[in-house]
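> Test case, fold it:
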Amino acid sequence: MDQYKAAVIGAGPAGLAVVATLLDQECIPILWIDPNFEAGRLSNYLEVPSNTKVKLFQQYVTTSPSLNRFSSKALMPFVGQDPDKGCPLNLAATMVKSLTDSIRKADSTRVHCVQKVVKELAFSEGRWKIDGADECERVYLATGSHPRSLPDTGVEELLLDDVLTPTRIPELVTNDDTVGVIGSSHSAILALKNLHECATIRPKKIINFFQSPLLFAIYKEGWILYDNTGLKGEAADWAKQELQSGNLEKEKKLERICVKDYSPEEQVKLWQQCTKLVHAVGFDRNPLPKILFNWDELKQISYDPHTGKIADGLYGCGIAFPEKTVDPYGNQEYAVGLWKFMCYAQKKIKL
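As a prediction, the model looks like this:
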C-alpha cells in the first residue's frame, strides 16, 4: 500500500491544473489516475472552434511554474495564432496532452501515474483509500461530464459530439432528413452551423427548438458580462449574421421555434416532426466511483460550488464540479474553461 499526499482522478484540463498546482506547492507525492491520459473530453472536440481566446490558453500554461517549464513545446501549436481570437480546439487538446506527457516523464518520482478507472473511494480514520489500496490525505475528482441525452421520443438522436465534428455530418444525415437541434447554447449554434454548411449533404429541413433567446457575451472593462453563458467567437459571429438577422429563416433554410411556453408533452410532439434530433442543452457528470465516508455510501453527491468540497479531504473540480461566480451586476454563473479551471485551482488549493 502506497501513501500519497494527494490523489487526482482525471487527466483532462481540470485534472492537469490541479496536478500542476499541487506540484507548485510541493504537495508530493501525488497519485494521478486516468484511463487514457489523452486530454479528457477535450480530445473529442478537435474540429470545434473555441470560445476562448488564444492568450488564455497560453496563460493556462505560464501561470503555473510547474507547467511553464514545458511551455516552449506545449505552446508551439499556437505560434502564428492571434492571441485575441479563438482557435480550433485541437490546438488546446495538443497542448494539454503535451503538458501531461511532460509531467509523466519529468516528474515520475513526484507524480505516480496509473492508467485505470477508479471504482471505489473509502474514507476512514482521516485518510482516503483508493480501490482498497493506495492511501492519501486528499482526493480531487476531475472526472468530467458528457452531453445530456434526451428522454425516449421515438426519434433517432444524433450524438452532440458527432454533430460538432463537421467531417462526420455526411455519415449522420441525408437529404431527406428533417433535423431538430434543441437549445441555443454555444454547442447548439455550432451544430446548426455544421448542418447548414456541410458541402456534400444538407438535411431537407433544419429546425431549432429553443427556450432562451440568443445571448451574447459582452466585453466590459476588465470583465465579461455573460462570460460563461453568452455566445463568443465563431459561434457568436455566425449566430449574429445568420440567426439574429433572420437570414436563414427568410431563405427557408432553417426554422426557429420558441418552446418556452410549451408543456413537455407539447415539446415532444414538436420534436416528432423531425426524423433526427440533436440535444444541445446541458451536461451530466460522468459516472463517479463508489464513495464511502466512514463506511456510509454517499449516494447523492453535492459540493460547495465556492470551494469544491464534497466531504472531508474530498474535492471536485472541472466541468463536473464547476465554481459558482458572481459578476459585478450580480449574475450568477458556473465557470467552465481551461483558464478558469487553472484560476480555480490556483485560488482554492491552499495547503
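
> alpha carbons only for contacts and neighbour counts from here, please
Fine.

> Let me see the contact set for K55.
Going by CA atoms under 8 Å, 6 or more residues apart in numbering, K55 touches P83, D84.

> tell me which residues in the helix or strand harbouring it are buried?
Using DSSP states H and E, K55 falls within helix 54-62. Within helix 54-62, the residues scored as buried using 16 or more other CA atoms under 10 Å are V54, K55, L56, F57, Q58, Y60, V61, T62.

> Wait, the last one touches A74, no?
Think T62. No: T62 is not in contact with A74 according to CA atoms under 8 Å; the separation is 10.3 Å.

> Which stretches in this structure count as helices?
Using DSSP state H, the helices of the chain run over 13-24, 54-62, 65-68, 71-74, 89-106, 160-163, 169-172, 186-197, 233-238, 247-250, 264-271, 338-348.

> Out of those helices, indicate the one that is most buried.
Greatest average neighbour count among those goes to helix 13-24 (a mean of 27), per mean count of other CA atoms under 10 Å.

> To check against the first, give me the structure of this:
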Amino acid sequence: MGSSTCFAGICPQQSAEADVLVVGAGPAGISAVLALQLQKRRIFWVDPAFQSGRLARYLTVPCNTKVDILAGDRNFRHPLLQPVASCVTPALQKLIAEAEPLAESTDPSELGWTTLGSCKHIYDAVTTGLSHAGGVSRCFGKVTRLTRVGSHWVAAVDAAGSRTSVKVQCVVLATGAEPKAAPLPNAMSAETTFDEALLRQRLRPNQRLAVLGNSHTAAVALAKLSELAGPMSLSITCFSRRPLRCAEWLEDSNVYRYNSTGLKGFGAVFGRKYMVHGTSWLEIKHIKEFLPEEWDWVIDCTGYVKSQLPTIDGVKAQELPRDEVSGALLGAPPGVFALGVPWGEAPGRLWGQGREAEDGFRGEDTFVGFAMFFARAGLIADEIHQVLECKQAA
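Below you'll find the predicted structure:
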C-alpha cells in the first residue's frame, strides 16, 4: 500500500487493508505513525481534519515547556523525527527564533518560551512529511466501530457521508483529550476562555465565575478572565483541593522536581503572583467551600477526559482500562493499544525515570513536553512488532 489520501470523504477504495490502524492525528497519533513507519508497517491513518488535534484550539496558549527542552533530542529533535527532518527543521528554527523570555520566571532558559501554536506548526510539518511517506494512507473521517473478525480487526470509518471498512492486524487509539466539563447547567468549558471573542459573547457584566483547580489550564483561563474582570465587574474565585505547587528545576541533575503536578513557565509566574493569596479581582478558596448554585459560570480546570472513541465489539472503549506496561486495552481482544494524555501517561513511574516524593507529589521526571508521546509510541510499536511476528510464525 503506497502513500495515499482520502479527501472530501472519497477514500482510495471502499475497503482497505493495512497492518495497523492509527486513530487520531494529534501529538499522540503522529508519534504512533512515526514509530510504526520506522518499522516499515503499512498504516491506515484516520482523523477528521489532520490539523494536529486540539492544538488548533490552543494557538495563543502559553506552552508549559521551555524551548530549551522542546529543541532537545527527547522532543522535536527526537530520532523518530529523522525521516521527516526536512519538514521539521524549518519549523523548529522558526520556533526557536520567535521564542521570548519570560520575566519573573525562576526556571532558567537560554532559548525562552513559546506557545502551543508554535508547537502545532511543527506537528503540521510532521504530518505533511508523513503524508508523502511510503506505506501511510490517510483518510479524513471518523472510526465509529471496531469489530474482531477471526484474527483481524475490521474498522468502520465514516468519511463525509460515505463509509469505508478497513481490515487490520492491530489498532492504536490516539484520539486525544478534552477539558473536563462540570455536570452542571452553568458549566463553561475551559477552552471557551481561550477564545476572547467567544468569551465576551458568553459573559455579562457583574457575573460571578468559579474556576475549579489550580493547574496550568486554570492559570491560562484566569489570565484571560483577568483582562475582563475590571471592565465587566466580574467576581472570580478559584477553588482548589491543595495549595499551588510549582515545578522546581534541579540544575545539577537537569530535571524537574514535581514535573507532573507543578506549574512551569507562564503558569508558574502567573500562579505565584495571583493564585496563592488572590488579588483585587480574584479570591482563593478551598474546594470544600464551593457551592455550584452560587455561580453564574463554573469553569472546570481539574483535568482532561478521553475524546470520543469507537466501540470495540460493542463495548465503549472509554470504559476499558489500559495495561500500563504494554499500552494494550484490557478487556478487549488482543491487538488494540491506546496512547495519549487521557490514558494517564506516567512515564516517570513506567520507565523508572522518576520517583515519588514523600508528600505524594511526583518527584523527578525527565519526560517533559511531548517526550512522553514519543517514548510511549516506541514501546507500543515494539509491542505491535511482537504481535505481528507471532501471527506470522503461527
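
> what's the closest of the buried residues of helix 54-62 of structure 1 to S102 of structure 1?
V61 (12.5 Å; CA to CA).

> Could you measure from the alignment partner in structure 2 of that closest one over to N259 of structure 2?
In structure 2, V61 of structure 1 lines up with F76, judged by TM-score structural alignment. To N259 of structure 2, F76 of structure 2 is 19 Å away according to CA to CA, to the nearest Å.

> next one: P342 of structure 2
Separation of P342 of structure 2 from N259 of structure 2 (CA to CA) stands at 17 Å.

> More neighbours: which of these two?
N259 (25 against 18; other CA atoms under 10 Å).

> Please pull up the equivalent of that one in structure 1.
Following TM-score structural alignment, the counterpart assigned to N259 of structure 2 within structure 1 is D227.

> Was I right to think that match contacts K220?
No: in this structure, D227 of structure 1 is not within contact of K220 by CA under 8 Å, at 10.3 Å.

> before we move on, back to that, could you dump the buried residues of helix 54-62 of structure 1 into a markdown table with distance to L195 of structure 1 added?
A markdown table is the format used below for these (distance: CA to CA, whole Å):
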| residue | distance to L195 of structure 1 |
| --- | --- |
| V54 | 26 |
| K55 | 30 |
| L56 | 29 |
| F57 | 28 |
| Q58 | 31 |
| Y60 | 32 |
| V61 | 34 |
| T62 | 37 |
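
> Out of those, which comes closest to P13 of structure 1?
Distances from P13 of structure 1 to the buried residues of helix 54-62 of structure 1, taken by CA to CA, are shortest for Y60, at 9.4 Å.

> residues contacting the residue lying closest to that closest one once chain neighbours are set aside?
Closest residue to Y60 of structure 1 apart from its sequence neighbours, by CA to CA, 6 or more residues apart in numbering: W339 at 5.1 Å. If you count contacts by CA under 8 Å, 6+ apart, W339 of structure 1 has them with L56, F57, Q59, Y60.

> Tell me the spacing between the aligned residue in structure 2 for W339 of structure 1 and A71 of structure 2.
Applying TM-score structural alignment, one finds that W339 of structure 1 aligns to A371 in structure 2. According to CA to CA, A371 of structure 2 stands 11 Å off from A71 of structure 2.

> Also L222 of structure 2?
L222 of structure 2 is 29 Å from A71 of structure 2, by CA to CA.

> cool, V276 of structure 2 as well?
Distance of V276 of structure 2 to A71 of structure 2, given as CA to CA: 32 Å.

> cool, G150 of structure 2 as well?
From G150 of structure 2 to A71 of structure 2 the distance is 45 Å (CA to CA).

> and what of I43 of structure 2?
For I43 of structure 2 relative to A71 of structure 2 (CA to CA), the value is 28 Å.

> so F321 of structure 1 makes contact with G308?
Yes: F321 of structure 1 is within contact range of G308, at 6.8 Å (criterion: CA under 8 Å).

> Settle it for me: which of the two has more neighbours?
F321 (27 against 24).

> which residues touch that one?
Applying CA under 8 Å, 6+ apart, we find F321 of structure 1 in contact with A142, Y303, P305, G308.

> How many residues are close by the equivalent of G53 of structure 2 over in structure 1?
Structural alignment (TM-score structural alignment) places G53 of structure 2 against G40 in structure 1. Look at G40 of structure 1: counted by other CA under 10 Å, it has 24 neighbours.

> corresponding residue for I299 of structure 2 in structure 1?
So I299 of structure 2 corresponds to V278, using TM-score structural alignment.

> What number of residues are in the vicinity of its match?
Using other CA under 10 Å, V278 of structure 1 has 24 neighbouring residues.

> May I have the residues that are in contact with the closest residue to it other than its chain neighbours?
Once flanking residues are discounted, V278 of structure 1 sits nearest to V181: 4.7 Å by CA to CA, 6+ apart. By CA under 8 Å, 6+ apart, the residues touching V181 of structure 1 are A188, A191, L192, I206, I207, N208, F209, L277, V278, H279, A280.

> please redo it, this time with the cut-off set to 10 Å
V181 of structure 1 makes contact with 158, 160, 187-189, 191-192, 195, 206-210, 256, 271, 274, 276-281, according to CA atoms under 10 Å, 6 or more residues apart in numbering.

> and if you look at D82 of structure 1?
K53, V54, K55 are the contacts of D82 of structure 1 under CA under 10 Å, 6+ apart.

> H78 of structure 2 now?
L70, A71, G72, A85, A371, F374, A375 are the contacts of H78 of structure 2 under CA under 10 Å, 6+ apart.

> Identify, from these, the entry nearest to C390 of structure 2.
A375 (23.3 Å).

> The closest one contacts G369, correct?
No: taking contacts as CA atoms under 10 Å, A375 of structure 2 lies outside contact range of G369: 11.4 Å.

> returning to what we had before: list residues touching both of F321 and G308 of structure 1?
In contact with both F321 of structure 1 and G308: L141, S302, Y315, using CA under 10 Å, 6+ apart.

> ok, of those residues, which come out buried?
With neighbours counted by 16+ other CA under 10 Å, these contain buried members at L141, Y315.

> can I get the shared contacts of F321 and G308 of structure 1 in TSV with distance to K105 of structure 1?
Below are the shared contacts of F321 and G308 of structure 1 laid out as TSV (distance: CA to CA, whole Å):
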residue	distance to K105 of structure 1
L141	23
S302	35
Y315	26
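
> so which of the shared contacts of F321 and G308 of structure 1 would you say is closest to R202 of structure 1?
L141 (41.0 Å).
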